[in-house]
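*Asks:* Only the shape, not the letters, is given here:
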C-alpha cells in the first residue's frame, strides 16, 4: 500500500552557488557520512560532478520528506537520510537514528529515482507500507 509520494526539482546552479558561498559547510549539513565521501571524490575529480551529486541528493531528500509527510521536521534530519547506490547503480535510501526508528515503526520501505540534466536535478520517492499497521 502506498503511504506517500514525493517529488522535487532542484536547480544545479543554485547548489553551485551555495557551495561557492558556504564551501563545504553546506554539503556537510545536507549529506550523510557515506554521501560526503562520494561528494568529495566526485568534486575532486570534476567540480561540476560534485555539484550535480549534491543537487540530486538534495532533491531526493526533499522528495523523501514529502513522501513521509513530515517535510524537514523532526525526526527528518538531512544527514539521517542517505541516498546511496547498490552495486548495480540502483539508488536506495538508507536511514539512521530517530528517522530510521520512525519509519520502521510504520513499516515503511522506499523506492527512489534521481536524475540530472544540464541545470536540473529531479527526484521521486514512493513510500510503501510493507506490513499491516494493525499488527
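*Replies:* Received it, and whenever you're ready, just let me know what you need. Being a predicted model, the structure only gives us computed values, none of them experimental.
*Asks:* CA only for contacts and neighbour counts going forward, please
*Replies:* Will do.
*Asks:* Was I right to think residue 4 contacts residue 127?
*Replies:* Yes: at 5.1 Å, residue 4 counts as touching residue 127 under the criterion of Cα atoms under 8 Å.
*Asks:* Touching both of these two, which residues are there?
*Replies:* With contacts defined as Cα atoms under 8 Å, 6 or more residues apart in numbering, the residues adjacent to both residue 4 and residue 127 are 67, 68.
*Asks:* Tell me the buried residues in stretch 17-31?
*Replies:* 18, 19, 27, 30, 31 (16 or more other Cα atoms under 10 Å).
*Asks:* ok, the first one to residue 38 distance?
*Replies:* I take that to be residue 18. For residue 18, the distance to residue 38 equals 18 Å [Cα to Cα, to the nearest Å].
*Asks:* cool, the second one as well?
*Replies:* Noted for residue 19: a distance of 16 Å to residue 38, by Cα to Cα.
*Asks:* Got another one to weigh against that:
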C-alpha cells in the first residue's frame, strides 16, 4: 500500500549561490558522511558535478520528507537521510538514528528517482507500507 508520494524540483543556481556564500558549510549541513565524501570527490574533479550531486541529494531529501509526511521536522533531519547509490548505480535511501527507527516501526520502504538537467535537479519518492 502506498504510504506517501513526494516530489521536489531544485534550482541549481540557488544551490550554487548558497555554496558560493557559505562554502562547503551548506554541503556539510545537507549531506551525510557518505554523501559528503562523494560530493567532495566529484567537486574536486569538476565543480559542476559536485553541484549537481548536491542538488539531487537536496531535492531527494525534500521529496522524501514530503512522502513520509513529516517535512523537515524531527525525526527527519538532513543528515539522518542519505541518498546513496547501489553497486549498479541505482539511488537508494539510507536512514540513520531515530529516523531509521521511526521508519522501521511503520514498516516502510522507499523508492527514489533522481534527475538533473542544466539548471535543475528533481526527485520523486514513493514510500510504501509493507503488510
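*Replies:* Now that the structure is in, tell me what you want to look at. Worth saying up front: this structure is predicted, and the values here are computed from it rather than measured.
*Asks:* Quick TM-score on the pair, please.
*Replies:* Remark: TM-score between the superposed chains equals 0.99 [TM-score structural alignment, normalised by the length of structure 2]; 131 aligned residues with a Cα RMSD of 0.4 Å.
*Asks:* can you name the two of the buried residues of stretch 17-31 of structure 1 that are farthest apart?
*Replies:* Using Cα to Cα, the pair of the buried residues of stretch 17-31 of structure 1 lying farthest apart is 18 and 31, separated by 13.7 Å.
*Asks:* how distant is the longest helix belonging to structure 2 from the center of its chain?
*Replies:* As assigned by DSSP state H, the longest helix anywhere in structure 2 is helix 47-67. What separates the centre of helix 47-67 of structure 2 from the centre of its chain is 5 Å, taken as Cα atoms, centre = their mean, to the nearest Å.
*Asks:* What residue, apart from its backbone neighbours, is nearest residue 42 of structure 1 spatially?
*Replies:* Distance criterion Cα to Cα, 6 or more residues apart in numbering; nearest residue to residue 42 of structure 1, sequence neighbours excluded, is residue 50 at 4.8 Å.
*Asks:* where exactly do the helices run in structure 2?
*Replies:* Using DSSP H, helices in structure 2 cover 12-22, 25-30, 33-45, 47-67, 97-105.
*Asks:* once aligned to structure 1, how far is the first one on average?
*Replies:* Relative to the matching residues in structure 1, helix 12-22 of structure 2 has an average distance of 0.5 Å after the fit, by mean Cα distance after the TM-score superposition for structure 1.
*Asks:* for that helix, packing partners?
*Replies:* If you count contacts as 3 or more Cα pairs under 8 Å, 6 or more residues apart in numbering; DSSP states H and E, helix 12-22 of structure 2 packs onto helix 25-30, helix 47-67, strand 120-129.
*Asks:* Sweet, I'm off.
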